[in-house]
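[1] Just need the structure, nothing else, for what follows:
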Amino acid sequence: MEKPIYLDHAAATPMHPEALQRMLPYMTEQFGNPSSVHSFGRAALAAVTEARESIGAALNVSGRRILFTSGGTESDNLAIFGLAARKEYRGHVITTRTEHHAVLHACERLEQLGTDVTYLPVDATGRLQPEQVRAALRPDTFLITVMLANNETGTLQPIAEIGQIAREAGVPFHVDAVQAFGSQKIDLAKLPVDLLSLSAHKIGGPKGIGALYVGDKIRLQPLLYGGTQERSRRAGTENVPGVVGFGTAAALSAGHLEERRAYLESLRTLMLTELARLLPPDSFAVNGHPSERLPHILNLSFPGHPAETLLMNLDLAGVSAASGSACTSGSLKPSHVLTAMGLPASRVNSAVRFSFAPVTTEEEILRASQIVATFLRRRS
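    I've put the predicted structure just below:
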């Protein structure tokens, strides 16, 4: 039996062997609490500090600006609620209709607490125009939150331009970079960004650990209370093994970024070329921006073929991918991202996301393309 093909790296990547090896000692003999003053605690604190500096270096900022969390969702929530609480949930927030639910649901909660939220539309490629942000600004706007790259389509947003508008208005700017980190260069010494969310399991690190970059002028109200960890911004004993794994994965990703990007782009091109060769014209459509996008995400619609049916049959054939639909409370709902892009129902309901990583091989891409084409031809 042939080895299964995993093409859902945008959801979770396998652990990098070096990250795992670096973590293991902190699960066994180096078990100290970083807040303890004895040698065991000092060893744990040193490991946390090293990882903090590694992540800071990957973003070209001081490690002191990196705050560890339990993942991207908590990072998004801390950025949003941490600022909103300081404003007593009064005022105005700007975001987009295509954000991750960690942002959208947080904004919906803000509305329940009395905050006004503007959800900006995007074009057919999923891209926001910076001037839309400028037009939406109000005197009481206290936060703009826009993701760097969409997790479903890979479309990149004009973060530098939006950030400049935010700086001119004196409004803090939060960016969810969970999907982009590791395949997109992020230089926070140059980008006008005040808060930036990250997660380890998208780049070969462990699940359950994330980070939030916090600019030096930003003051957040904590979500968790207890100890003085993370400079009194996030109470709780640090997840030392997770932090170590995250730091290692971040350093590895930053060290081979351009090589990684080129390889991922070649895989994406190969799959598109192969599907075009195997299938009749107009059998599929690419969703997202044609050039302003991540290299490792390929979102395709196969009109006339429901995504759930295609994914089920691909899984039976040994290919793991994801749908443009999200499962909520046991009922499938159309992708809010593709719907916000104004795509017709035939494309929204037949959308499948294939996503790649450096461990993906060309042979896997060729075999997966053949499996997809075989199923579609059989169903036509």
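
[2] make it CA atoms for all contacts and neighbour counts henceforth
    OK.

[3] Can you list the buried residues in the helix or strand hosting L270?
    Per DSSP states H and E: L270 is located in helix 257-278. Going by neighbour count (16 or more other CA atoms under 10 Å), the buried part of helix 257-278 is 260-261, 263-265, 267-268, 270-272, 274-276.

[4] next structured bit after that helix?
    Following helix 257-278 in sequence order, the next helix or strand is strand 285-287 (DSSP H and E).

[5] mind listing the helices for the protein?
    Taking DSSP state H as the criterion, the chain carries its helices at 17-23, 39-59, 72-86, 101-113, 130-136, 159-169, 229-232, 240-255, 257-278, 307-316, 336-340, 345-348, 362-379.

[6] Go ahead and name everything in contact with the fifth one.
    Outside of helix 130-136, the residues within contact range by CA atoms under 8 Å, 6 or more residues apart in numbering are 94, 118, 120, 158, 161-162, 165.

[7] Which one (most neighbours) among those residues?
    Comparing those by number of neighbours (other CA atoms under 10 Å), I162 comes first, having 23 neighbours.

[8] now, which of the contacts of helix 130-136 sits nearest E230?
    Closest approach between those and E230, by CA to CA: I94, at 27.5 Å.

[9] The closest one reaches L110, doesn't it?
    No - contact status for I94 versus L110: not in contact, 11.7 Å apart, counting by CA atoms under 8 Å.

[10] what touches both of the two?
    Residues touching both I94 and L110 (CA under 8 Å, 6+ apart): V117.

[11] got the angle for the helix holding L270 vs helix 362-379?
    Relative orientation of helix 257-278 and helix 362-379, computed by axes from the mean of the first three to the mean of the last three CA atoms, to 10 degrees: 30 degrees.

[12] Which elements pack onto helix 257-278?
    Applying 3 or more CA pairs under 8 Å, 6 or more residues apart in numbering; DSSP states H and E, we find helix 257-278 packed against helix 362-379.

[13] nearest residue to A351 other than its sequence neighbours?
    Spatial nearest neighbour of A351, chain neighbours left out: S301 (4.0 Å); criterion: CA to CA, 6 or more residues apart in numbering.

[14] To check against the first, give me the structure of this:
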Amino acid sequence: MVVILTFIHPTVTKSMLALLRCRPYPYVDDVIPIASGESVSLLSPNPMDEMQPRMDLDSRVICRSTEHAPFLWIAVAGLLLWTFGPVICGVAFLWRHRDSLQDHHTRRRVGFLYVGYRKSFHYWDALLAMRRVLVLLIAQQATAQPRQQLLGWTIIAAVCLVLQLTVWPFDRGSMDILNRSEMRGLLVWLVSLFVMQSVVMLPEGTSLVLTIALVLVVILANLVHYIILATQICRYVLLQVSYRYTALGDRTKAIARVMASWVTGPLLSWLINREEEKRRVSPKVFYDWSSAALSADGSPAAAGRCYPSFGRPVHRVVTAMQLTSAAVQDAIEALKLTHVPSDL
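    Got it, this is the predicted structure:
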């Protein structure tokens, strides 16, 4: 049920906002006498009713009139029930069960709402939902006003980018891929809006080549972002498959592993080696067991440690480190430790 509400949320919101969308139309009588030889385009509308705001879905209904009231109430009720209701209920549920979010049963039920965020930002998906609502609201209510639309979207993009750079709400695992992807997407969105504002404000008589070039810049920037995002997703999936593949210990799968090694073995080995090179040059934090302190500098023991030699199963060491790090993090969150003891 929660998954269904999540998927239909944007569509229902857009439909409810469409009932509130109005735009000015000139008034013309239902029955128009046209003299012989007179053009319809030269008919003069009633100056008292000229350019009244009318429903975009039905131009016969004048906005904020008695006929428009049922549509208004349906739209407001739909927004409260289908747009804001699920978000408020979701945040209330997460707040009520905030101490058991790491429980296996809770993660299976509603884990997709908060998995991937830092523990203190488990509600962040609700803010993203409200961002989508604001984007749809501007798109529906500022119809035929491109400058107002671009200005509103620019403000939303700038505020979201500042929040992202301030709090970094996503989990920092996998080389902080979630935060970096979100920041890159917001930057591309903001730059695209600035470029499109320049296109809209170009004076008349501007070269068509310049307009097309600016639009192509926006298209290429978004295309590159989506290509990078798809590449990162595929790389992450293949990397997880690589670790699972190299860690197979069941003898019943030995034959399948040998048969697949001729095709996938070199690719999986290359992915693992590339990931280990990135981890080797990335900043590290060391734990001093004697003083129970964390340090960004290498400890004397770390300077003299030996690296696995060529041919050793380095992936097993990396997997063990990942599992140990995750276990320690879960223990710290479960015990609510503020200072890590030296004998942990």
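
[15] so what number do they get for TM-score?
    After superposition, the two chains reach a TM-score of 0.22 (TM-score structural alignment, normalised by the length of structure 2), with 126 aligned residues with a CA RMSD of 6.7 Å.

[16] one step back: tell me which of the helices of structure 1 is the most buried.
    helix 240-255 (a mean of 25; mean count of other CA atoms under 10 Å).

[17] Counting by contacts, list what that one packs against.
    When contacts are defined as 3+ CA pairs under 8 Å, 6+ apart, helix 240-255 of structure 1 packs onto helix 17-23, helix 39-59.

[18] What residues does the closest residue to V117 of structure 1 other than its chain neighbours make contact with?
    The shortest distance from V117 of structure 1 to any non-neighbouring residue, by CA to CA, 6+ apart, is to V93 (4.8 Å). V93 of structure 1 makes contact with 107, 115-118, 141-145, according to CA under 8 Å, 6+ apart.

[19] Which ones among these lie within strands?
    Within the contacts of V93 of structure 1, residues falling in strands by DSSP state E are 116-118, 141-145.

[20] Reformat those as TSV; add distance to L83 of structure 1.
    Putting these into TSV (distance: CA to CA, whole Å) gives the following:
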residue	distance to L83 of structure 1
D116	14
V117	14
T118	16
T141	11
F142	8
L143	8
I144	11
T145	11
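
[21] which of these lies closest to A58 of structure 1?
    For the ones in strands among the contacts of V93 of structure 1, the nearest to A58 of structure 1 is T145 (21.7 Å; CA to CA).

[22] now the nearest residue to the closest one once chain neighbours are set aside: how far from E259 of structure 1?
    Once flanking residues are discounted, T145 of structure 1 sits nearest to H174: 4.6 Å by CA to CA, 6+ apart. Distance of H174 of structure 1 to E259 of structure 1, given as CA to CA, to the nearest Å: 28 Å.

[23] Look at C160 of structure 2 and give its secondary structure.
    When classified by DSSP: H, G, I helix; E, B strand; the rest coil, C160 of structure 2 comes out as helix.

[24] Next one: it from R235 of structure 2, what distance?
    27 Å.

[25] Looking at the two, which has the bigger crowd around it?
    In this view C160 of structure 2 and R235 are compared by other CA under 10 Å, and C160 has more residues nearby, 20 against 13.

[26] list the contacts for the more buried one?
    L186.

[27] picking that back up, burial of the residue nearest to T145 of structure 1, as a residue count?
    Neighbours of H174 of structure 1 (other CA under 10 Å): 28.

[28] Run a quick check on it versus L195, I expect a contact.
    Yes - contact criterion CA under 8 Å: H174 of structure 1 and L195 qualify, at 4.5 Å.

[29] what residues are shared contacts of those two?
    Shared contacts of H174 of structure 1 and L195 (CA under 8 Å, 6+ apart): A79.

[30] just checking, what packs against the helix or strand harbouring A260 of structure 2?
    Element membership of A260 of structure 2, judged by DSSP H and E, is helix 254-281. In this structure, helix 254-281 of structure 2 packs against helix 208-246, with contacts taken as 3+ CA pairs under 8 Å, 6+ apart.

[31] relative to helix 254-281, how tilted is the helix it packs on?
    Interaxial angle of helix 208-246 of structure 2 relative to helix 254-281 (the same axes, to 10 degrees): 120 degrees.

[32] Now helix 208-246 of structure 2: buried residues?
    214-215, 218, 221-222, 225, 229, 238-239, 242-243, 245-246.

[33] Which single one of the residues you listed is nearest to G185 of structure 2?
    Nearest member of the buried residues of helix 208-246 of structure 2 to G185 of structure 2, counting by CA to CA, is H225, at 6.9 Å.

[34] got a list of what that closest one touches?
    By CA under 8 Å, 6+ apart, H225 of structure 2 lies in contact with 184-185, 188.

[35] so how far is Q164 of structure 2 from it?
    H225 of structure 2 sits 17 Å away from Q164 of structure 2, taking CA to CA as the criterion.

[36] again, but for R274 of structure 2
    Distance from R274 of structure 2 to Q164 of structure 2, by CA to CA: 28 Å.

[37] Who has more neighbours out of the two?
    Neighbours were counted for R274 of structure 2 and for Q164 using other CA under 10 Å; Q164 has more, 17 against 12.

[38] Go ahead and list the helix or strand containing the more buried one.
    Residue-wise, Q164 of structure 2 maps onto helix 146-167 under DSSP H and E.

[39] Next, the buried residues of that helix.
    Using 16+ other CA under 10 Å as the test for burial, helix 146-167 of structure 2 gives 148-150, 152-154, 156-157, 160-161, 164.

[40] Present these as a markdown table; the columns should include distance to A256 of structure 2.
    A markdown table is the format used below for the buried residues of helix 146-167 of structure 2 (distance: CA to CA, whole Å):
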| residue | distance to A256 of structure 2 |
| --- | --- |
| Q148 | 60 |
| Q149 | 56 |
| L150 | 55 |
| G152 | 56 |
| W153 | 52 |
| T154 | 53 |
| I156 | 52 |
| A157 | 49 |
| C160 | 48 |
| L161 | 47 |
| Q164 | 45 |
